[in-house]
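The following block contains a protein sequence and its predicted model.
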Amino acid sequence: MSVTEQNSEELVLSPTTPHCTDGAKVEIITSRAVPLGGPRAMTVRRTLPQRQRSLIGAWCFVDHYGPDDVSVTGGMDVAPHPHTGLQTVSWLFEGTITHHDSGDHHAVVRPGEVNLMTAGAGICHSEVTTQATTTLHGVQLWTVLPDAHRHGPRRFDHHAPEPVLLDGARALVFLGSLLGYTSPVPTFSPLVGAELRLEAGASISIDVGPTFEHGLLVDAGDVDLEDVTVAPSELAYTGIGEERLRIRNNGSTEARMLLIGGEPFEEEIIMWWNFIGRTYEEIEQYRQEWQDEDERFGVTEGYIGRDPAGLSRLPAPALPHASIRPRKNPAPIARPDERI
């Protein structure tokens, strides 16, 4: 997925020093609405990045969307656009999307199956709702590639995890290890990602690594994490030092959520539009190379947009005139009073 705002925000993220925590504290990160596309833009609910917190482990971007009636919103139609220094993680609850990228990877993104695209030094790709889709519902996430791997090759990985069945709960672990299941999908820093479903009135206690910070994104249900209510589309953050997370569904219908986490990312990075780099000069270079159709990004074959008169590739927005000011990610400790 592309960041399509014309006034893309610059983010400079600085390393933090881990601290131990006493007890299970929960910080709520609320979403902001962001339109993707033109007049019938599909609106997503973005919880990362925010001024409140920009990273959870190497997770740097979380867009939650739907359920959208495609006949009304037009669905997803993102023309070829570039990425550097990151991995995109696509996870659907309903509907299907076609993916084409300049690494010559072509796939259909389906519910319950993870599709992970590694940009490395540069890639471009497109995402379009399939014609058979009537309702689109899912989450798009990014992870930052560490400096040692961000200049690597393009790649694409797909995995359909086996469900982990628990008393009153079901989990699909698509990245990392959780609940005795390990995903084979490669990552370049310690990460975890899983879909969790809780039956009405059910609760679950999950053992987690104390070196990880975690985020729980609620898609649907009357959910609390450590007795703190988490509304749909909110992201509940817990810092390092926790060994167990307790989640409860207080409602009369099934609850669904995503759990993400990882070890605090300790490299300073800059995020702007669809690029992640280390210096502003790199971002300027990436933007110019995309505009010049440089071979860094290659060419996406197979894109067929829903609008015959639409763009064949997305142009980069103009760089801001203001100088970049460092934005430090808070220490990996939950701040219960920081709800924004």
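In hand now; what should we look at?

Please count neighbours and contacts with C-alpha atoms only from this point.
Noted.

now the helices: where do they sit in the stretch 151-300 of the chain?
280-291 (DSSP state H, counting those that start in this stretch).

who are the neighbours in contact with the most centrally placed residue in the chain?
Geometric centre of the chain, nearest residue: Leu141, 1.3 Å, by CA atoms, centre = their mean. Shown in contact with Leu141 (CA atoms under 8 Å, 6 or more residues apart in numbering): 59-63, 88-90.

what do you get for His158?
Listed by CA under 8 Å, 6+ apart, the contact set of His158 reads 113-116, 185.

My guess is His137 contacts Ser90. True?
No - using CA atoms under 8 Å, His137 makes no contact with Ser90, being 11.2 Å away.

just to revisit the earlier point, filter the contacts of His158 down to just the ones in strands.
114-116 (DSSP state E).

Kindly indicate the member of the contacts of Leu141 with the most neighbours.
Within those, Trp59 tops the neighbour count with 30 neighbours, counted by other CA atoms under 10 Å.

State the helix or strand in which the closest residue to that one other than its chain neighbours lies.
With CA to CA, 6 or more residues apart in numbering as the criterion, Trp59 has its nearest non-adjacent residue at 4.4 Å, and that residue is Thr143. Using DSSP states H and E, Thr143 falls within strand 135-144.

From the chain's centre, how far out is that strand? Work that out for me.
When distances are taken as CA atoms, centre = their mean, to the nearest Å, strand 135-144 is centred 6 Å away from the chain's centroid.

got the angle for whatever helix or strand Pro80 lives in vs helix 280-291?
Taking DSSP H and E as the definition, Pro80 sits inside strand 77-83. Angle of strand 77-83 versus helix 280-291, following axes from the mean of the first three to the mean of the last three CA atoms, to 10 degrees, is 130 degrees.

Do you have the strands of the stretch 201-340 of the chain handy? List them.
Along the stretch 201-340 of the chain, counting by DSSP state E, counting those that start in this stretch, strands occupy 203-207, 213-220, 223-225, 228-230, 235-238, 244-249, 255-262, 269-272, 275-277, 327-328.

I'd like those strands written out as CSV, with mean neighbour count added.
Formatted as CSV, these follow (neighbours: other CA atoms under 10 Å):
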stretch, mean neighbour count
strand 203-207, 15
strand 213-220, 26
strand 223-225, 22
strand 228-230, 20
strand 235-238, 27
strand 244-249, 19
strand 255-262, 23
strand 269-272, 22
strand 275-277, 23
strand 327-328, 18
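
okay, pairing it with this:
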Amino acid sequence: MSNVETRPEQVVCTAGGLPGPNCDQQGRSPVEIITSREVPLGGPRAMTVRRTLPQRQRSLIGPWCFVDHYGPADVSVTGGMDVAPHPHTGLQTVSWLFDGAIQHIDSGGNAGLVLPGEVNLMTAGAGICHSEVSTEETTTLHGVQLWLALPDATRHQPEREFEHFEPEPVSLDGGEMLVFLGRLGEGSSPVRTHTPLVGAEIRLDPGAVIDLPVDPRFEHGLLVDSGDIALENVELPVASIGYTGIGVEELRIANRGDEPGRLILIGGEPFPEDIVMWWNFVGRTHEEIAQFREEWQAEGDRFGAVDGYVGKGGPGKNADGMGRLPAPRLPDVTIKARKNPPPQVQGGPAE
């Protein structure tokens, strides 16, 4: 998925807020709540997504640097997803659906359907471009789009990779989980990543409480899609992320409601490098980002081309008549590297 904001925010990270004094945290790990903001996904009938990462409060959780959560959206009202060819550098895109289907085509010669319960991971490396269009048969679109920052050692690779995996459900006492990246409990994924991390969908029965063993080297974020969810006895609003820092060996997750709950757990070792992230590019300096933008605008070889894109406006065009997304104007100030807070829950109000 593209970041289609015409004025992408350059984020400066400050300390996040702790939950209020009414939650019983005795004997449990502290939790930082990261709320979402709504962002239109392009066009006059834009589908709205809820973005939790990046933001001022916290820019990364492990290598996870972008979290969009959308739906359930009625395609007859929103028009669905129609993201014309757009570029990426220095990252991996992780597509995970709950409902609907999306046609993916990229400049590495890969094409395929993103379907519920099946992860699709695209590695940009030095440069790639792709398109994403919800299928004609899709009536409801619901899922998450996630990005992983690549370390400097592999972010320049020329290969444009695409991997697909359908994880088997792993039973929990009160639910189940689908581990689509990394390893968690009895679940594991063969999909290649470039830093230690985990990604999983967790489904909780009404009234269920689980104590989930996790890697203490990782910081974790729990995104709530549905349910009356509490993490470490802290209530989490729908579409928010509950964050826990390193050193935690077990997460207590409860669904206190009468309806099933669904969550996305992300985590990983703290990312050791400062990144510059603007629009759809992840780099290390302002000058590098400016070069990426210039090459995309010039239709240079770095990104290649998408062959076969059919948007809502017909072959090769989206609903606005565009065959590719133009890059926004660069800000008039130098884009600085993101300084993420330490990998522990931050105290005090968010600034």
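Yep, that arrived. Note that the structure is a prediction, hence the values are computed from the model and not measured.

Give me the mean deviation of the strand holding Pro80 of the first structure from the second structure.
In the superposition with the second structure, the average deviation recorded for strand 77-83 of the first structure is 0.2 Å (mean CA distance after the TM-score superposition for the first structure).

other SSEs contacting that strand?
On a contact count with 3 or more CA pairs under 8 Å, 6 or more residues apart in numbering; DSSP states H and E, strand 77-83 of the first structure meets strand 123-129, strand 275-277.

and if we set it to 10 Å?
strand 97-101, strand 123-129, strand 275-277, helix 280-291 (3 or more CA pairs under 10 Å, 6 or more residues apart in numbering; DSSP states H and E).

now the shortest one, how far from the chain's geometric center?
Spelled out, that is strand 275-277 of the first structure. Using CA atoms, centre = their mean, the offset of strand 275-277 of the first structure from its chain centre is 15 Å.

Same question for the first one.
Its chain's C-alpha centre lies 17 Å from the corresponding centre of strand 97-101 of the first structure when counted by CA atoms, centre = their mean.

Tell me the buried residues in the next helix or strand after it?
For strand 97-101 of the first structure, the succeeding helix or strand toward the C-terminus, using DSSP H and E, is strand 106-109. Neighbour counts over strand 106-109 of the first structure (16 or more other CA atoms under 10 Å) mark 106, 108-109 as buried.

and if you look at stretch 98-111 of the second structure?
98-108, 110-111.

List just the nearest of those residues to Val179 of the second structure.
Ranked by distance to Val179 of the second structure (CA to CA), these are led by Phe98 at 14.2 Å.

hang on, the earlier thing: quick one: which of the buried residues of stretch 98-111 of the second structure is nearest to Val345 of the second structure?
Phe98 (29.5 Å).

in terms of contact, does that closest one touch Val144 like I think?
Yes - between Phe98 of the second structure and Val144 a contact is recorded at 8.2 Å, counting by CA atoms under 10 Å.

Tell me the spacing between the aligned partner of the residue nearest to Trp59 of the first structure in the second structure and Asn280 of the second structure.
Applying TM-score structural alignment, one finds that Thr143 of the first structure aligns to Leu148 in the second structure. The spacing between Leu148 of the second structure and Asn280 of the second structure, counted by CA to CA, to the nearest Å, is 12 Å.

Now for the two: what residues contact both?
90-91 (CA atoms under 10 Å, 6 or more residues apart in numbering).

now Leu179 of the first structure: how far from Gly193 of the first structure?
12 Å.

which one of those two has more residues nearby?
Gly193 (24 against 15).

For the more buried one, list the residues it contacts.
Counting by CA under 10 Å, 6+ apart, Gly193 of the first structure has contacts 59, 89, 114, 172-178, 183, 214-216, 258-262.

Over in the second structure, find the residue span stretch 79-99 of the first structure aligns onto.
Under TM-score structural alignment, stretch 79-99 of the first structure corresponds to residues 84-104 of the second structure.

Kindly check the end-to-end length of the matching stretch for me.
With CA to CA as the measure, the ends of stretch 84-104 of the second structure fall 11 Å from one another.

again, but for stretch 71-83 of the first structure
With CA to CA applied, stretch 71-83 of the first structure spans 29 Å between its terminal residues.

buried ones in that stretch?
73-83.

quick revisit: reformat the strands of the stretch 201-340 of the first structure as CSV; add distance to Ile28 of the first structure.
Rendered in CSV, the data for the strands of the stretch 201-340 of the first structure read as follows (distance: least, CA to CA, whole Å):
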stretch, distance to Ile28 of the first structure
strand 203-207, 19
strand 213-220, 9
strand 223-225, 10
strand 228-230, 7
strand 235-238, 5
strand 244-249, 14
strand 255-262, 14
strand 269-272, 23
strand 275-277, 26
strand 327-328, 18
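
Of all these, which one is nearest Leu314 of the first structure?
Leu314 of the first structure lies closest, by CA to CA, to one member of the strands of the stretch 201-340 of the first structure: strand 275-277, at 13.5 Å.

ok, whichever residue in the first structure pairs up with Ala124 of the second structure - contacts?
Mapped onto the first structure by TM-score structural alignment, Ala124 of the second structure lines up with Ala119. Shown in contact with Ala119 of the first structure (CA under 10 Å, 6+ apart): 82-88, 101-103, 125, 145, 150-156, 275, 297.
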